[in-house]
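Trainee: I need the structure of the sequence given here:
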Amino acid sequence: MIQSMTGFGKHVAQLPSKKITVELKSLNSKSLDINARIPQSYREKELELRKMIADVLIRGKVDLGLYVEITGEETTAEVNKGMVKKYMEQLAQIAEGDDIKLLELALRMPDTLKTDKDDIDETEYEAIKDAMKQALSEITVFRNEEGKVLEQDFVERIKNLTSLLEQVNAMDPERLATVRERLERAVGDLKVEVDANRFEQELIYYLEKYDVTEEKVRLANHLNYFEATLKSDDSNGKKLGFIAQEIGREINTIGSKANYAPMQQLVVQMKDELEKIKEQMLNVL
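Mentor: Model (predicted):
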């Protein structure tokens, strides 16, 4: 079973005076890259929250949003009256205006609100962790569903590659016969006498250079291995990526050795199928 790196999870927890929202978004990445947006009061818990994400998501570019909204009368913020007055006095010296206008401008300036830093409420933090677990559960379900779609596409592509390989196998005897005939005709056109035994030896040696039996066997093994890895319990994106590279290596070798237009056309189709696999592979965990 494979898992996508694309996902979304969100959970909202309602407390008596606060609403806590945890939101997770993930995209593909070579490693785990977490971008956290959390309130300043919870910065000391950031490492713990990051570890919770890393233990579950493992890989991907992850955006964490933690939002704490006060829904009751509770607040720790107060207007810094002294700072606001100083701003208003300075603004009055620069431009004319009534007190209400100056007050509006002053309140937009830095440090006009002061917040008493309280200790983190353990009940509230437990609610945050529970919300995080729920959001992680949701994003995991999302990733699994996306993974199923990718797996179906991979199975179809591998099936197409297997079919094309079977066509290559069926065509190979005809290809070798055509290459042999072409060489014999080319030598005949030279109108020179050649030693028949020596020519046959050279011909066999030449045809062996164009033999793709080994590549066909390896390609078939790689295709089977890819399909078996898809069915494993873990999501093996990196392993599947390596197998896809090996599949590409064998396809390229067959193409370079083919020396036969109909087989090279099949190789082009195989490369097209493999390219689609590689594009999707970037999103597999």
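
Trainee: drop to CA atoms for contacts and neighbour counts, all remaining ones
Mentor: Will do.

Trainee: And for Asp275, the neighbour number?
Mentor: Quick fix: residue 275 is Glu, not Asp. By other Cα atoms under 10 Å, 15 other residues sit near Glu275.

Trainee: That one belongs to a helix?
Mentor: Yes: applying DSSP: H, G, I helix; E, B strand; the rest coil, one finds Glu275 inside a helix.

Trainee: Packing partners of the longest helix that the chain contains?
Mentor: Criterion DSSP state H: the longest helix present in the chain is helix 122-189. When contacts are defined as 3 or more Cα pairs under 8 Å, 6 or more residues apart in numbering; DSSP states H and E, helix 122-189 sits against strand 7-14, strand 18-27, helix 46-57, helix 196-209, helix 213-230, helix 261-281.

Trainee: Let me have these in JSON lines, extended by distance to Gln93.
Mentor: JSON lines is the format used below for the helices and strands packed on helix 122-189 (distance: least, Cα to Cα, whole Å):
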{"stretch": "strand 7-14", "distance to Gln93": "47"}
{"stretch": "strand 18-27", "distance to Gln93": "42"}
{"stretch": "helix 46-57", "distance to Gln93": "44"}
{"stretch": "helix 196-209", "distance to Gln93": "91"}
{"stretch": "helix 213-230", "distance to Gln93": "72"}
{"stretch": "helix 261-281", "distance to Gln93": "63"}
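
Trainee: So which of these is nearest Gly65?
Mentor: The closest of the helices and strands packed on helix 122-189 to Gly65 is strand 18-27. By Cα to Cα, the value is 5.0 Å.

Trainee: and the closest one with helix 46-57, angle?
Mentor: Comparing the axes of strand 18-27 and helix 46-57 via axes from the mean of the first three to the mean of the last three Cα atoms, to 10 degrees yields an angle of 50 degrees.

Trainee: run this one through as well so I can compare:
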Amino acid sequence: MTAFATAQGAAERATWVWELRSVNGRGRDVKLRLPEDIDGLEARVREAVNARITRGNVSIGLRLTRDAGEGALAVDPARLDAVLDALDAVQERAFDKGVTLGQPTAADVLAQRGVLIATQAESADLAEPLFADFQTALTALLTMREGEGQRLHAVLTQQVNEIEALTVRAADMARARPDAVKAQMTAALARVMEDATGVDPDRVAQELALIAVKSDITEEIDRLRAHVQAARELLANGGPCGRKLDFLTQEFNREANTLCSKAQDVDLTGVGLALKAVIDQMREQVQNVE
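Mentor: Okay, the predicted model is just below:
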């Protein structure tokens, strides 16, 4: 489901803004963009999201701005060494290629990710208020997702109603078919037997019986009714049901395809095509359901 939420806060020497986005997805994919120096924050954020969201692509970003103050920032020696070694390797490679590069300034080096870090005391002080504001943003995101879910519930319920109504129409047509099919087959048999010489009547009867069985849509009607009941139960029970509904729309479509192939009747084929159209619309909407 699509949703967006923000939350912002401030501490003695820092301000921050959380941004949370959610879009449709077949599974759950959580992407985080968080400062690396806040111990444990990423794990807590990911755990909180996984506990409350089961489907969708979720992007979470934290913009943290620290005021320059005494003891607020420190240099990570290991990271600094790695950056300097990388710069030295670039300079040597450029020299070998005959390329002259300008010397990086101290500001260029400090701008590299991870060189400047917050002191442990400051990071520890920020962890709790940051996570508290994240939970506020997550709740707002879930509220927006739930609002969309309620709207989708109404849409899906209407589509299930349409499928049920079309299934009833198909069943009514199926009940009216035997007499018409019998008359058609009797007339066809009479025409065949007039010109048939040495045809085994038992063999003809077997072929006619096979045709009658292949055109029977009773099983398809029964399964469509069962799928309608299953869809209603999923929608009524609440909770995550997107994947189950996705599977159910595939089963709906399978039965509608079989019904169309067995129809041998313009009106019944029209009902089957209408079923396929509604099922396809439902399948598109189900992709938005958690």
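
Trainee: How alike are these chains, TM-score-wise?
Mentor: Superposed pair, TM-score by TM-score structural alignment, normalised by the length of the first structure: 0.79. Supporting alignment: 263 aligned residues with a Cα RMSD of 3.2 Å.

Trainee: so which of the helices and strands packed on helix 122-189 of the first structure gets nearest Gly237 of the first structure?
Mentor: Across those, the minimum distance to Gly237 of the first structure, taken as Cα to Cα, is reached by helix 261-281, at 6.8 Å.

Trainee: and for the closest one, what span of the second structure is it aligned with?
Mentor: Aligned by TM-score structural alignment, helix 261-281 of the first structure corresponds to residues 266-286 of the second structure.

Trainee: Check the mean deviation of that stretch from the first structure.
Mentor: Its match in the first structure and stretch 266-286 of the second structure itself, once the structures are fitted together, sit a mean 0.7 Å apart by mean Cα distance after the TM-score superposition for the first structure.

Trainee: Give me the contacts around that stretch.
Mentor: In this structure, residues lying in contact with stretch 266-286 of the second structure by Cα atoms under 8 Å, 6 or more residues apart in numbering are 152, 156, 159, 162-163, 166-167, 169-170, 173, 242, 245-246, 249, 252-253, 256-257, 259-260, 263.

Trainee: ok, and for that stretch, which residues are buried?
Mentor: 268-269, 271-276, 278-280, 282-283, 285-286 (16 or more other Cα atoms under 10 Å).

Trainee: got it, and stretch 5-22 of the first structure?
Mentor: For stretch 5-22 of the first structure, a neighbour-count test (16+ other Cα under 10 Å) marks 5-13, 18, 20-22 as buried.

Trainee: Please dump the residues you listed into a markdown table; it should also carry distance to Glu44 of the first structure for every row.
Mentor: A markdown table is the format used below for these (distance: Cα to Cα, whole Å):
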| residue | distance to Glu44 of the first structure |
| --- | --- |
| Met5 | 28 |
| Thr6 | 28 |
| Gly7 | 27 |
| Phe8 | 25 |
| Gly9 | 23 |
| Lys10 | 22 |
| His11 | 22 |
| Val12 | 22 |
| Ala13 | 21 |
| Lys18 | 20 |
| Ile20 | 17 |
| Thr21 | 18 |
| Val22 | 17 |
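
Trainee: Most widely separated two among the residues you listed?
Mentor: With Cα to Cα as the measure, no two of the buried residues of stretch 5-22 of the first structure lie farther apart than Met5 and Lys18, at 31.7 Å.

Trainee: and the aligned residue in the first structure for Ala170 of the second structure, what does it touch?
Mentor: Under the alignment (TM-score structural alignment), Ala170 of the second structure pairs with Val168 in the first structure. Taking Cα under 8 Å, 6+ apart, we find Val168 of the first structure in contact with 263, 266.

Trainee: swap in Val62 of the first structure?
Mentor: By Cα under 8 Å, 6+ apart, the contact set of Val62 of the first structure is 24-27, 32-35.

Trainee: how about a cut-off of 6 Å?
Mentor: Contact analysis of Val62 of the first structure by Cα atoms under 6 Å, 6 or more residues apart in numbering lists 25-26, 33-34.

Trainee: Output those as JSON lines; include the columns neighbour count and distance to Glu202 of the first structure.
Mentor: Shown next, in JSON lines, are the contacts of Val62 of the first structure (neighbours: other Cα atoms under 10 Å; distance: Cα to Cα, whole Å):
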{"residue": "Lys25", "neighbour count": "21", "distance to Glu202 of the first structure": "63"}
{"residue": "Ser26", "neighbour count": "23", "distance to Glu202 of the first structure": "60"}
{"residue": "Asp33", "neighbour count": "17", "distance to Glu202 of the first structure": "59"}
{"residue": "Ile34", "neighbour count": "18", "distance to Glu202 of the first structure": "62"}
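
Trainee: Max pairwise distance over those: which two?
Mentor: Lys25 and Asp33 (11.5 Å).

Trainee: For Ser31 of the first structure, what is the corresponding residue in the second structure?
Mentor: Under the alignment defined by TM-score structural alignment, Ser31 of the first structure corresponds to Gly27 in the second structure.

Trainee: For the nearest residue to its match once chain neighbours are set aside, the count of nearby residues, please.
Mentor: Nearest non-adjacent residue to Gly27 of the second structure, counting by Cα to Cα, 6 or more residues apart in numbering: Arg55, 4.9 Å away. The tally of other residues near Arg55 of the second structure (other Cα under 10 Å) stands at 25.

Trainee: Wait, Arg55 of the second structure touches Arg28, no?
Mentor: Yes: judged on Cα atoms under 6 Å, Arg55 of the second structure makes contact with Arg28 at a distance of 4.4 Å.

Trainee: can I assume Ala36 of the first structure sits in a strand?
Mentor: Yes: the assignment for Ala36 of the first structure is a strand, going by three-state DSSP.

Trainee: Tell me who's in contact with it.
Mentor: Leu64.

Trainee: swap the cut-off to 10 Å and go again
Mentor: Taking Cα atoms under 10 Å, 6 or more residues apart in numbering, we find Ala36 of the first structure in contact with 24, 43, 46, 49-50, 62-66.

Trainee: Lys30 of the first structure now?
Mentor: When the contact criterion is Cα under 10 Å, 6+ apart, the partners of Lys30 of the first structure are 59-61, 238, 282-283, 285.

Trainee: Ok, Thr2 of the second structure next?
Mentor: Applying Cα under 10 Å, 6+ apart, we find Thr2 of the second structure in contact with 21-25, 56-58, 141, 144-145, 148-149, 288-289.

Trainee: one more time with 8 Å, if that's ok
Mentor: With contacts defined as Cα under 8 Å, 6+ apart, Thr2 of the second structure is in contact with 21-24, 145, 148, 288.

Trainee: Over in the first structure, tell me which residue corresponds to it.
Mentor: Structural alignment (TM-score structural alignment) places Thr2 of the second structure against Thr6 in the first structure.
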